[in-house]
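Trainee: sequence plus the predicted model coming up.
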Amino acid sequence: MIGWHDRGALRATGLCYATARRFCPPVDTPPSRVPVHATTWSPAAPQNIEPELNAALGVAVEEFHVCEEALHLSITLPEHPADTPRPVMVWIHGGSYVFGTADLPVFDTRPLALEGDVIVVGVNYRLGLLGFLGGEGRPANLGLLDLISALRWIHTNIAAFGGDPGNVTLFGHSAGGDAAAHLMIAEGAEGLFQRAIIQSAPLGIRRGRAKMNARMAAVAAEVTEDTPLDEVLRIQTRVIEAAQGFGLKSAMPFAPQYGHYPLPREQHAPAAWRRAAAAIDVLIGTTFEETALFLVLSPALSRLRRAPWLGQPLTGALVAATTRKIYRRDAADFARRHAKSDGRAFVYRFDWNQGRGPYGAAHTLELPLLLGEPQSWRDADIVKGVEESELHECGQRLRKLWADFARSGHLAQKGRIEKVIQWWRANE
């Protein structure tokens, strides 16, 4: 393995963990008999660009380099040797299962690896109709199967990097958190990880999706193995349009589907989570004002917010209600069920930035503290006006909390973190 040094860290980037023929399960990459050069960032899965979200996160279009035929991951660890194998943290990026990539500068895992003395692995996986739709005889959960393939690769190879394959923590945001939750009950993922940090997963819109998925699959049926990728992405836009009219779940039409390998039927999922509880520690939570992000990005809702007298109260009530329905209620229920099933579960609420700027403590607001460095987020609208010193100080505390949980499954005393995050233990 030929990697590279980066300011106190060792990197092995752009490692191919599987090949990905269109509409087929991933094929694990076999061991290499020649040195592998791991010195370039992982390419992204094919996706349509989302200009508004890129602006909110400070992401440039040039940062997306796409590859359909292979799947990649990147590894970051401290340069200095460790006396014992290091805990492993696996980053699953969000993006509504249609956009995003693990190796963006704003998602840089170097500070987390160095400060937490952990190994961090960022994983890319198939998105949109190529990863999470299926139909017409095609597998429905290819993106989830990709993640299981990556976990197999990590389990087999991470000891060579000084990592502990028996101490692996998934941490994912939004769709990435939803994926982490469903990997807990996915056939083939058993024993490949021991903890899950589920950040802002939209669990409240995960049920009753069969009719919507069927309509989407009908529109996507014209896509074949030979359809040019640009045309596939244009059709994906039409597939998303076909999903409208199914309520809040239309906001994230692509997602893992129950009743399709490797997931159980929807009615059997709660029992599967109960069976998994004793083997997996869980930290799950939300920001205080999750849906404020989407309010700001919506021109119509932004105009309503600026309306005299009732604009602020109405949109504030809308954010509170949708945050509770889509995110907070089901996160708390998930933790309670986990704790009652002999699992260890903690719930957090992320309050930082509440009351400041148009975003407040909105969806994605923990990411500038958890990943990247303050200068990485310089162009991000969500933290515009926040001093770099504040990002650094609060980020150090949040990264320590995440790394401590990954190391032991326990949390620090509340007094050390209460300015950044509030939490409670689900079985107390």
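Mentor: Thanks, I have the structure now. Remember, it's a predicted structure, so these values are computed and weren't measured experimentally. Residues are numbered from 1 along each chain as shown.
Trainee: from here on, just use CA atoms for contacts and neighbour counts.
Mentor: Noted.
Trainee: surely residue 285 forms part of a strand?
Mentor: Yes. Judged by DSSP: H, G, I helix; E, B strand; the rest coil, residue 285 forms part of a strand.
Trainee: isn't residue 11 up against residue 1?
Mentor: No. Applying Cα atoms under 8 Å, one finds residue 11 not in contact with residue 1, separated by 10.5 Å.
Trainee: ok, those two, which is more surrounded?
Mentor: Ranked by neighbour count (other Cα atoms under 10 Å), residue 11 and residue 1 place residue 11 first, with 24 against 14.
Trainee: measure that one to residue 387 for me?
Mentor: Taking Cα to Cα, to the nearest Å as the criterion, residue 11 is separated from residue 387 by 29 Å.
Trainee: picking that back up, now do the shared contacts for residue 11 and residue 1.
Mentor: Counting by Cα atoms under 8 Å, 6 or more residues apart in numbering, the contacts common to residue 11 and residue 1 are residue 38.
Trainee: which helix or strand contains the most centrally placed residue in the chain?
Mentor: Closest residue to the average C-alpha location of the chain: residue 176 at 2.2 Å, with Cα atoms, centre = their mean. For residue 176, the host element (DSSP states H and E) is helix 175-183.
Trainee: if we can go back for a sec, hmm, the residue nearest to the centre of the chain is touching residue 203, no?
Mentor: No. No contact is recorded between residue 176 and residue 203 when judged using Cα under 8 Å, the distance being 11.6 Å.
Trainee: ok, how many other residues are close to the closest residue to residue 70 other than its chain neighbours?
Mentor: Taking Cα to Cα, 6 or more residues apart in numbering, and ignoring the residues beside it in sequence, residue 70 has residue 19 as its nearest neighbour in space, at 4.2 Å. The local packing of residue 19 (other Cα under 10 Å) involves 18 other residues.
Trainee: let's bring in a second one:
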Amino acid sequence: MSANVIAGPQVFSTGSLEYSGKAVDGVVHVPGVRYGERLDAADRFSPLRDPSPGRAQAGSTVFPQSPGSLDWLMGPALSSLEQDEDSFLLDIWTPEGALDLPVLVFLPGGAFISGAGNVGWYDGARLAAEGNAVVVTVSYRLGALALLGGSGVPLNLGVQDILQALTWISANISAFGGDPAAVTLAGHSAGAWYAYVLSLAPAAKGLFCRTALFSLPWQPPLSPAAYAERRELFNGFLKDALDGGTPDGALDGGSLATAPVPAILEAQAAVGKAYAGRGLGLVPAADGGLVPDWAMDFRRAASSLHVESLLLSSTDNEAAAFLHPVPVAAVSPEQVAGFVAGHFEEAPEVLDFLDSRIPDATPHAKLVEAMSLHQFRLAATELAGRANAAGVEATLLRFSVPSKLDGVGSPHCFELPFLFGNREDWRDAPMLRGFPEDSFEAVSGQLRSLLLSFVANGRPRSADGEPLDRFTADHPQLHALAADGVVAGTIEPELRARR
């Protein structure tokens, strides 16, 4: 293998600000690009403005977070990065000499409480080179510092940060060789949720024209009552973490505004434990603005989409990532039946489907299947259908390549190393252990081709150039990416999830 070809520093200018990057094998990486700064530097909940002169770039830091709950699957790469509340940063990869190229903006996931765009997992060099595109990754505020600031009205600072990043990209990406009129917004998991919500938001109209959603979770925004409940619970845990809290035992916004980060992380971890088995502890709440209360009502939401096309992808066994730590013997048939009854309109029909799809499976495996259906796969199918009915082109994809890790199948997050094609940056990921290199390259090449062709013109194509059929009412096509290529998948029957 030949050594990488490394060029000297390259400088990009956007008005009064300059950014430096280094080219490797024809792609320039510009790290630590600041997309915004707080209007009030002393207020951790302040909205953002454009960066000031002299603050164009920063070191690679991430927003405060605890180790991720899926580190056992993905590896510990996030834990090696320094944390800072001022991590309003982009990383940009652009081919040398780029001019008016399509732009891919990627939002990482992490259950709304962890993640960062500048971790090595999301190195965009290969996508930029193969797609002749500009690739941008975004970091945004997380956890209580993003979701519980302010008083009784949620601020949803994570989505505000992303909107500021998209605004900055629209105004400045041409300096890096990108076309601001050809931006695709992509996201994974919580990042997909934010990308989807911004695809509905009037404030984001015109900032991107296509959306690629990987493992979009069905996660309705919190109601005012549910938000107040989370906030009160968090405040109680924060009081404990601060060893006494305020004299009268009550916490107000000022306490969260000044509490040290370790106490905040301790309190939000306690909220997560309190909601274990009932969903995520900290999630965005409806705010009447960027996050509407009807966001997950796909019938209504589809008519508000302001993008031309959607790429919707999920994995075969999404919930295996979350249930793998639960011992197989700990899940009973009664628990499966209880979950199905609570999450689907016609429980007997769903139980029959589970028996026919995985007839000899354990109750644990059937619970994985039922949760994957409810939270991810059926949501993607429904959104594809509603988008098509509203005149938005949609393509439905299923990542059906299993990990060699025992008992997980194709779990949540497993497609990410294949998407970026950077196995070396995932060398500590248990989910890739034992996966053959030639198979990795073949699957990765197919997935990158699907995404990059979508970025180029909104029509995903396989590695041999074949376009994927769009999802329509007359032809509700699911495309499965298997180890041997892209094949026709089978749409699940209309198993009506309780929404």
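Mentor: Good, I have the coordinates. All figures in this text were calculated on a predicted structure; none of them were measured in a lab.
Trainee: can you pull the contacts of the alignment partner in structure 2 of the residue nearest to the centre of structure 1?
Mentor: Counting by TM-score structural alignment, residue 176 of structure 1 lines up with residue 191 in structure 2. With contact set as Cα under 8 Å, 6+ apart, residue 191 of structure 2 has these partners: 106, 107, 108, 109, 110.
Trainee: now residue 162 of structure 2
Mentor: For residue 162 of structure 2, the contacting residues are 138, 139, 140, by Cα under 8 Å, 6+ apart.
Trainee: what range in structure 1 does the helix or strand hosting it sit on?
Mentor: Using DSSP H and E, residue 162 of structure 2 falls within helix 157-172. The counterpart of helix 157-172 of structure 2 in structure 1, using TM-score structural alignment, spans residues 142-157.
Trainee: quick check: residue 287 of structure 2 touching residue 293?
Mentor: Yes. Counting by Cα under 8 Å, residue 287 of structure 2 sits close enough to residue 293 to count as a contact (7.5 Å).
Trainee: now the strands for the stretch 1-150 of structure 2?
Mentor: Assigned strands in the stretch 1-150 of structure 2, in chain order: 6-14, 17-24, 27-34, 37-38, 48-49, 61-62, 82-83, 89-95, 101-107, 134-138 (criterion: DSSP state E, counting those that start in this stretch).
Trainee: in a markdown table, list the ones you listed along with distance to residue 241 of structure 2.
Mentor: Conversion of these to a markdown table gives the following (distance: least, Cα to Cα, whole Å):
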| stretch | distance to residue 241 of structure 2 |
| --- | --- |
| strand 6-14 | 44 |
| strand 17-24 | 41 |
| strand 27-34 | 32 |
| strand 37-38 | 27 |
| strand 48-49 | 29 |
| strand 61-62 | 23 |
| strand 82-83 | 20 |
| strand 89-95 | 30 |
| strand 101-107 | 31 |
| strand 134-138 | 31 |
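Trainee: out of these, which is closest to residue 184 of structure 2?
Mentor: strand 101-107 (5.0 Å; Cα to Cα).
Trainee: residue 401 of structure 1 maps to what in structure 2?
Mentor: Counting by TM-score structural alignment, which is the criterion used here, residue 401 of structure 1 corresponds to residue 450 in structure 2.
Trainee: what about that match, which SS state?
Mentor: Look at residue 450 of structure 2: counting by three-state DSSP, its state is helix.
Trainee: distance between the helix holding residue 176 of structure 1 and the chain's centre?
Mentor: On the basis of Cα atoms, centre = their mean, to the nearest Å, helix 175-183 of structure 1 is displaced by 7 Å from the centre of the chain it belongs to.
Trainee: what's the angle from it to helix 142-157?
Mentor: Counting by axes from the mean of the first three to the mean of the last three Cα atoms, to 10 degrees, helix 175-183 of structure 1 points 70 degrees away from the direction of helix 142-157.
Trainee: end to end on stretch 272-287 of structure 2, go ahead and measure it.
Mentor: Its first and final residues considered, stretch 272-287 of structure 2 spans 22 Å by Cα to Cα.
Trainee: now do it: everything it contacts.
Mentor: Contacts of stretch 272-287 of structure 2 (Cα under 8 Å, 6+ apart): 111-113, 143-144, 147, 153-156, 221-224, 227, 230, 268, 271, 291-293.
Trainee: 7 Å instead, please
Mentor: Contact with stretch 272-287 of structure 2 is made by 112, 143, 147, 153-154, 156, 221-223, 227, 271, 292-293, as judged by Cα atoms under 7 Å, 6 or more residues apart in numbering.
Trainee: could you identify the most distant pair in the residues you listed?
Mentor: Put simply, by Cα to Cα the two of the contacts of stretch 272-287 of structure 2 set farthest apart are 271 and 292, 23.8 Å from each other.
Trainee: okay, those two: which has more neighbours?
Mentor: For the pair residue 271 of structure 2 and residue 292, the greater number of neighbours falls to residue 271 (22 against 17), based on other Cα under 10 Å.
Trainee: name the SS class of that one, please.
Mentor: Reducing the assignment at residue 271 of structure 2 to three states with three-state DSSP gives helix.
Trainee: that one maps to what in structure 1?
Mentor: Aligned partner of residue 271 of structure 2 by TM-score structural alignment: residue 239.
Trainee: and the spatially closest residue to its match that is not a sequence neighbour, what does it touch?
Mentor: Once its chain neighbours are removed from consideration, residue 239 of structure 1 has its nearest residue in residue 216; the separation is 5.1 Å (Cα to Cα, 6+ apart). Taking Cα under 7 Å, 6+ apart as the definition of contact, the neighbours of residue 216 of structure 1 are 239, 242, 243.
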